[in-house]
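Peer 1: Turn this into a model:
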Amino acid sequence: MELRQLRYFLAVAEHLHFTEAAAHLGIAQPPLSQQILKLEREIGTALFVRHPRRVELTEAGHLLRDSARRILDDAQQALVEAQNAGRGETGRLSLGFAGSTVFHPAVASTMQQFRQTYERVAISCEESNSVALLEKVSARQIDAALVRMPLNCGELAVEPLVDEAMLAVLPGGHRLSRRRRIDLADLAGDPLIIFPRAIGPNLYDSIISACHAAGFTPSISMESPQISSAANLVSAGFGVAVVPASMRQVQVEGVSHHELKGKPLATGIALVHRQRERSPAVLNFVRILRQQRAAMRRA
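Peer 2: You can find the predicted model right below:
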């Protein structure tokens, strides 16, 4: 039994006339009659009582009509669901976030646009440090991750989202707290709070290298568990810190943020995913991210 035969059968069952059913289907009447006869032979019983000008359903025909409608409806629904999944309009997407990335407006706008466009995709989120997230993407434990750059991503594909400057964070009452812009060299005598190198070795090294270029070797007083927690330690009086500009979004009392003069010290946020990715949901997220990046560049 073929779905085509069921469609032909339903057309005849609804019109109760072979010629009218054939016209509705857009086929000639003889092939329609042949398919109905073939179906009846396969089932082993008549589905219609033939009269000179019309037909009527047998008891078996009535039963098959109801079942055929359900079968064709289910087949159509299965087709639509498969098409939606193939376009990434349904399904699941597991995303990782480096803790410091969630404060940047570009990340929020990308997530919002994706959810609005693909509202039937279930998103699961996981927060960790950038290095751990790279390992999870490579091991297929998550689909993709938004990480803090610079970062050695190995063989993973990298989609940059946004770049941002690094700012100095000073405690209240610091001698430089009234200046909008300061030289990194002005912080040579201050203890530095920085995140552990293991969670972002490239960014860590770029901060230390910038200090060396400014003429001093920083005295590291304490390591913050995450980039996002550095301002809290500054507020507690443990030293000064250098953080991404979006960390201003974290409202911490007793600290001030300052632009750095001279050669820019910058970081970035990027999406990493596996090369030759086939997941429609991941590819759609990449497309939305590219649209957001282009929109920011035009602004």
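
Peer 1: contacts and neighbour counts: CA atoms only from here.
Peer 2: Fine.

Peer 1: For the stretch 1-150 of the chain, which segments count as strands?
Peer 2: For the stretch 1-150 of the chain, the strands defined by DSSP state E, counting those that start in this stretch cover 48-50, 55-57, 91-98, 121-128, 144-149.

Peer 1: One more: the stretch 151-299 of the chain?
Peer 2: Taking DSSP E, counting those that start in this stretch, the strands of the stretch 151-299 of the chain run over residues 157-171, 181-182, 191-194, 219-223, 240-244, 255-260, 266-273.

Peer 1: Show me what the fifth one is packed against.
Peer 2: When you say that, I think you mean strand 240-244. strand 157-171, strand 191-194, helix 230-235 (3 or more CA pairs under 8 Å, 6 or more residues apart in numbering; DSSP states H and E).

Peer 1: just the first one next, same as before
Peer 2: With contacts defined as 3+ CA pairs under 8 Å, 6+ apart, strand 157-171 has these neighbours: helix 230-235, strand 240-244, strand 255-260, strand 266-273, helix 280-298.

Peer 1: tell me how far it is from the chain's mean position?
Peer 2: 21 Å (CA atoms, centre = their mean, to the nearest Å).

Peer 1: And that strand, what's buried?
Peer 2: Along strand 157-171, these residues count as buried under the neighbour rule (16 or more other CA atoms under 10 Å): 157, 158, 159, 160, 161, 162, 166, 167, 168, 169, 170, 171.

Peer 1: Most widely separated two among the residues you listed?
Peer 2: 157 and 171 (39.0 Å; CA to CA).

Peer 1: follow-up on the earlier one: what's the closest of the helices and strands packed on strand 240-244 to residue 120?
Peer 2: strand 157-171 (23.9 Å).

Peer 1: can you list contacts of that closest one?
Peer 2: For strand 157-171, the surrounding residues in contact (CA atoms under 8 Å, 6 or more residues apart in numbering) are 106, 176-177, 231, 234-237, 239-246, 254-260, 264-275, 286, 289-290, 292-293.

Peer 1: Please, a PyMOL command that selects the buried ones among the residues you listed?
Peer 2: The PyMOL selection below is limited to those of those classed as buried (16+ other CA under 10 Å):
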select buried, resi 106+176+177+231+234+235+239+240+241+242+243+244+245+246+255+256+257+258+259+260+265+266+267+268+269+270+271+272+273+274+286+289+290+292+293
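
Peer 1: For residue 275, see how far away residue 158 is.
Peer 2: 9 Å (CA to CA, to the nearest Å).

Peer 1: next up, for comparison:
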Amino acid sequence: MSAQHPLVRVEVHDATTASLLLKLNSGAVDLAVLTTPTNDPEVVATALFTEDRILATTAGHSLFGRTRITLADLDGIELIVEPPGRPFREQLDALFAERDYTLAVKAEVDGTRLMASLAFEGFGAAILPASAVSARSDLGWHTAPVEGLPGRAVGLATRRQALLSAPARALADVLRDVVSSRGERQPGIHPASPQRLSPD
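Peer 2: All right, here's what the predicted structure looks like:
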């Protein structure tokens, strides 16, 4: 971004989708990369990518090194998960209940980055979106896709009634270009078809 647009200052806010929606609606940020759909009538989002849900484990865990994980494999396995009330946790609870599996909760954590950190430090296994982990296998952890779990859609959101400035449109284009050109290098990331945010 700085090479193409040296006068544009970019400020990054790392937060949950709910927090980002508040910042977006208040005008504190112009754009947000967040989980979609937003279910917010004041926000419009265009697709960036979809991503698989993966299981992250460290050496010594019973599922470490597996290349394929099913929901049956997770029956009774202690997991680091999102707290109740979060959309993915509700899906997870429903999928386990439908199959009469036990969702064994080791910890409930609100925040993907913290969940990933706990898993990578060996606290326990965590189900994470693919974008939350490095594909490098030399870092002491292992990841594998979890079959039977819904993926996560990620989009670029703006306020419905706000006109984006030229710098904000430029940033949106750079984000789309990065996802389009590099997204498939990350296992479990599936870039959306390139789109541009129109100035009107």
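
Peer 1: ok so, going back, which one of the strands of the stretch 1-150 of the first structure lies nearest to residue 22 of the first structure?
Peer 2: strand 55-57 (13.6 Å).

Peer 1: Pick the most deeply packed of the strands of the stretch 1-150 of the first structure.
Peer 2: Of all those, strand 144-149 carries the top mean neighbour count, a mean of 26, counting by mean count of other CA atoms under 10 Å.

Peer 1: what about that one, how far off from the second structure?
Peer 2: Compared with the second structure after the fit, strand 144-149 of the first structure shows a mean deviation of 2.0 Å (mean CA distance after the TM-score superposition for the first structure).

Peer 1: and that strand, what other elements does it pack with?
Peer 2: By 3+ CA pairs under 8 Å, 6+ apart, strand 144-149 of the first structure packs against strand 91-98, helix 130-138, strand 266-273.

Peer 1: Turn those into CSV, columns for distance to residue 188 of the first structure.
Peer 2: What follows is those, written out as CSV (distance: least, CA to CA, whole Å):
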stretch, distance to residue 188 of the first structure
strand 91-98, 29
helix 130-138, 28
strand 266-273, 19
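
Peer 1: Which one of those lies nearest to residue 187 of the first structure?
Peer 2: Here strand 266-273 is closest among those (CA to CA), at 17.7 Å.

Peer 1: ok so, going back, out of the strands of the stretch 151-299 of the first structure, the one nearest residue 38 of the first structure is which?
Peer 2: Among these, strand 266-273 sits nearest to residue 38 of the first structure (CA to CA), with 52.5 Å.

Peer 1: corresponding residues in the second structure for that closest one?
Peer 2: Aligning strand 266-273 of the first structure against the second structure (TM-score structural alignment) gives residues 151-158.

Peer 1: and that stretch, how far out from the chain's middle?
Peer 2: Distance, centroid of stretch 151-158 of the second structure to centroid of chain: 8 Å (CA atoms, centre = their mean).

Peer 1: can you list contacts of it?
Peer 2: 24, 30-37, 43-53, 129, 172.

Peer 1: and the residue positioned nearest the centre of the second structure, what does it touch?
Peer 2: When CA atoms, centre = their mean is applied to the second structure, the residue found nearest the centroid is residue 129 (4.8 Å). By CA under 8 Å, 6+ apart, the contact list for residue 129 of the second structure reads 51, 52, 53, 54, 151, 152.

Peer 1: biggest separation within those residues, which pair?
Peer 2: Spatial extent of the contacts of residue 129 of the second structure (CA to CA) is set by the pair 54 and 152 at 10.9 Å.

Peer 1: ok, the equivalent of residue 118 of the second structure over in the first structure - how many residues close by?
Peer 2: Taking TM-score structural alignment, residue 118 of the second structure has residue 233 as its aligned residue in the first structure. Neighbourhood size, residue 233 of the first structure [other CA atoms under 10 Å]: 20.

Peer 1: roughly how far apart are residue 233 of the first structure and residue 13 of the first structure?
Peer 2: Relative to residue 13 of the first structure, and taking CA to CA, residue 233 of the first structure is found at 78 Å.

Peer 1: about what we covered before: I'd like the helices and strands packed on strand 240-244 of the first structure as a markdown table, with distance to residue 124 of the first structure appended.
Peer 2: Listed next are those as a markdown table, based on distance: least, CA to CA, whole Å:
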| stretch | distance to residue 124 of the first structure |
| --- | --- |
| strand 157-171 | 20 |
| strand 191-194 | 30 |
| helix 230-235 | 27 |
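
Peer 1: Looking at those, which is nearest to residue 217 of the first structure?
Peer 2: strand 191-194 (10.2 Å).

Peer 1: roughly how far is the closest one from the heart of the chain?
Peer 2: That offset, for strand 191-194 of the first structure, works out to 34 Å (CA atoms, centre = their mean).

Peer 1: same thing with stretch 250-259 of the first structure?
Peer 2: 31 Å.

Peer 1: From start to finish, how long is that stretch in a straight line?
Peer 2: 16 Å.

Peer 1: before we move on, what about stretch 33-52 of the second structure?
Peer 2: Per CA to CA, stretch 33-52 of the second structure runs 17 Å from first to last residue.

Peer 1: and the counterpart of residue 29 of the second structure in the first structure, what does it touch?
Peer 2: Aligned counterpart of residue 29 of the second structure in the first structure: residue 142 (TM-score structural alignment). Listed by CA under 8 Å, 6+ apart, the contact set of residue 142 of the first structure reads 94, 95, 96, 136.

Peer 1: what do you get for residue 107 of the second structure?
Peer 2: 79, 80, 81.

Peer 1: export these to a markdown table and tack on distance to residue 10 of the second structure and neighbour count?
Peer 2: Below are the contacts of residue 107 of the second structure laid out as a markdown table (distance: CA to CA, whole Å; neighbours: other CA atoms under 10 Å):
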| residue | distance to residue 10 of the second structure | neighbour count |
| --- | --- | --- |
| 79 | 36 | 22 |
| 80 | 33 | 23 |
| 81 | 31 | 24 |
